[in-house]
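Enquirer: test case, fold it:
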Amino acid sequence: MERTSTFRERQPGRSRPPETARDDDTPLLDFQMIEELRQLDEGEGFFLRELITAFLDHAGELMQQLARAREQGDRYGVVGAVHGLKGASLNMGALALGAYCRNLERQLRANPRADLDGAMQTLLYLYDRSCQALKALGDTADAP
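Expert: This is a model prediction of the structure:
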């Protein structure tokens, strides 16, 4: 049975997604990729948990870089942080976040003066949801 989770899903207590995020059906996580990562350590889950922890740390640093670059008006720094977050997300199986970063990076490269307010709300929403979902997987990584 294939498991999917889209960022359109709502759970009790979760905030409503920003308007710009609501119409996308990109799965939140790529469970097939995550299962392949889990299999790299013969299904024990330790390796997957380490990968998730590394992703959460690195993605958190990238989000801080993004915030600093935005505060300083450093558009190249913003693009660099979004680019890094795109790669990290796609490599970890955080599809919706990675896809959104890919599109945002293209938009910023095409129009460096684009308004970031709405884009940042969506990015923060997807980042939060992706991190929550990955943390939950990490917590159950070694469960049978």
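
Enquirer: going by C-alpha atoms from here, please, whenever you check contacts or count neighbours.
Expert: OK.

Enquirer: may I see the buried residues of stretch 67-79?
Expert: For stretch 67-79, the neighbour count (16 or more other C-alpha atoms under 10 Å) marks Ala67, Ala69, Arg70, Arg75, Gly77, Val78, Val79 as buried.

Enquirer: whoops, stretch 54-71 was the one
Expert: Neighbour-count burial for stretch 54-71 [16+ other C-alpha under 10 Å]: Phe55, Leu56, His58, Ala59, Leu62, Met63, Gln65, Leu66, Ala67, Ala69, Arg70.

Enquirer: biggest separation within those, which pair?
Expert: Phe55 and Arg70 (21.9 Å; C-alpha to C-alpha).

Enquirer: elements contacting whichever helix in the chain runs longest?
Expert: Determined from DSSP state H, the single longest helix within the chain is helix 46-71. Packing partners of helix 46-71 (3 or more C-alpha pairs under 8 Å, 6 or more residues apart in numbering; DSSP states H and E): helix 31-39, helix 75-92, helix 117-139.

Enquirer: the inter-axis angle of it versus helix 31-39?
Expert: Here helix 46-71 runs at an angle of 120 degrees relative to helix 31-39 (axes from the mean of the first three to the mean of the last three C-alpha atoms, to 10 degrees).

Enquirer: before we compare anything, build this one as well:
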Amino acid sequence: MAEIHLSRDVLSALQEVMEGEYSALLDTFLADSESRLQQLHNAQSPAQIIEAAHSFKGSSSNLGALRLAELCCLLERQAKDNPLGDVQPLIADIAGEFALVRPLYEAERQRSVTES
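Expert: Below you'll find the predicted structure:
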């Protein structure tokens, strides 16, 4: 189940590269993700949605949250192709996916701290 949401290969590679800073990277991603979600919920224009979705897509992809990145990509495309369309259901899907991956990242952070 977790493999659908997080790439273990990406996380392993990041842990190897980041070494002692790995848990800080995970913390930064979680805090940044919360901020991106707020930006999506508070966006007043398609441009704001596109910007937040693009940024969220990149960080999610870099940290192995593949499904989250995919949803952000869909939102970015939808906001570009149909700026007047209702994007709220997709933003809700992104929030739901983040709610699923957040505890997985928190467990990963705990595991990495315990191993150090």
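
Enquirer: how distant is the longest helix of structure 1 from the center of its chain?
Expert: Here helix 46-71 of structure 1 is found 10 Å from its chain centre; the criterion is C-alpha atoms, centre = their mean, to the nearest Å.

Enquirer: and what of stretch 3-12 of structure 2?
Expert: The answer for stretch 3-12 of structure 2 is 13 Å, by C-alpha atoms, centre = their mean.

Enquirer: thinking again about what came up before, would you list the buried residues of stretch 54-71 of structure 1 in a markdown table and tack on distance to Gln121 of structure 1?
Expert: A markdown table is the format used below for the buried residues of stretch 54-71 of structure 1 (distance: C-alpha to C-alpha, whole Å):
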| residue | distance to Gln121 of structure 1 |
| --- | --- |
| Phe55 | 21 |
| Leu56 | 19 |
| His58 | 20 |
| Ala59 | 16 |
| Leu62 | 16 |
| Met63 | 12 |
| Gln65 | 16 |
| Leu66 | 13 |
| Ala67 | 12 |
| Ala69 | 16 |
| Arg70 | 13 |
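
Enquirer: what's stretch 119-126 of structure 1 aligned against in structure 2?
Expert: Per the alignment by TM-score structural alignment, stretch 119-126 of structure 1 matches residues 90-97 in structure 2.

Enquirer: mean shift between the matching stretch and structure 1?
Expert: For stretch 90-97 of structure 2, the mean deviation from structure 1 after alignment is 1.0 Å (mean C-alpha distance after the TM-score superposition for structure 1).

Enquirer: what residues does that stretch touch?
Expert: Contacts with stretch 90-97 of structure 2, where a contact means C-alpha atoms under 8 Å, 6 or more residues apart in numbering, come from His5, Leu37, Leu40, His41, Arg67, Leu68, Leu71, Cys72, Leu75.

Enquirer: quick one: contacts for the alignment partner in structure 1 of the last one?
Expert: Under the alignment defined by TM-score structural alignment, Leu75 of structure 2 corresponds to Leu104 in structure 1. Under the criterion of C-alpha under 8 Å, 6+ apart, the contact list for Leu104 of structure 1 reads Val82, Ala119.

Enquirer: what's the helix or strand for Leu104 of structure 1?
Expert: Element membership for Leu104 of structure 1, per DSSP states H and E: helix 95-110.

Enquirer: would you mark the buried spots in that helix?
Expert: So for helix 95-110 of structure 1, counting by 16+ other C-alpha under 10 Å, buried means Leu95, Ala96, Leu97, Gly98, Ala99, Tyr100, Cys101, Arg102, Leu104, Glu105, Leu108.

Enquirer: out of the buried residues of stretch 67-79 of structure 1, which is nearest to Cys131 of structure 1?
Expert: For these, the nearest to Cys131 of structure 1 is Ala67 (17.4 Å; C-alpha to C-alpha).
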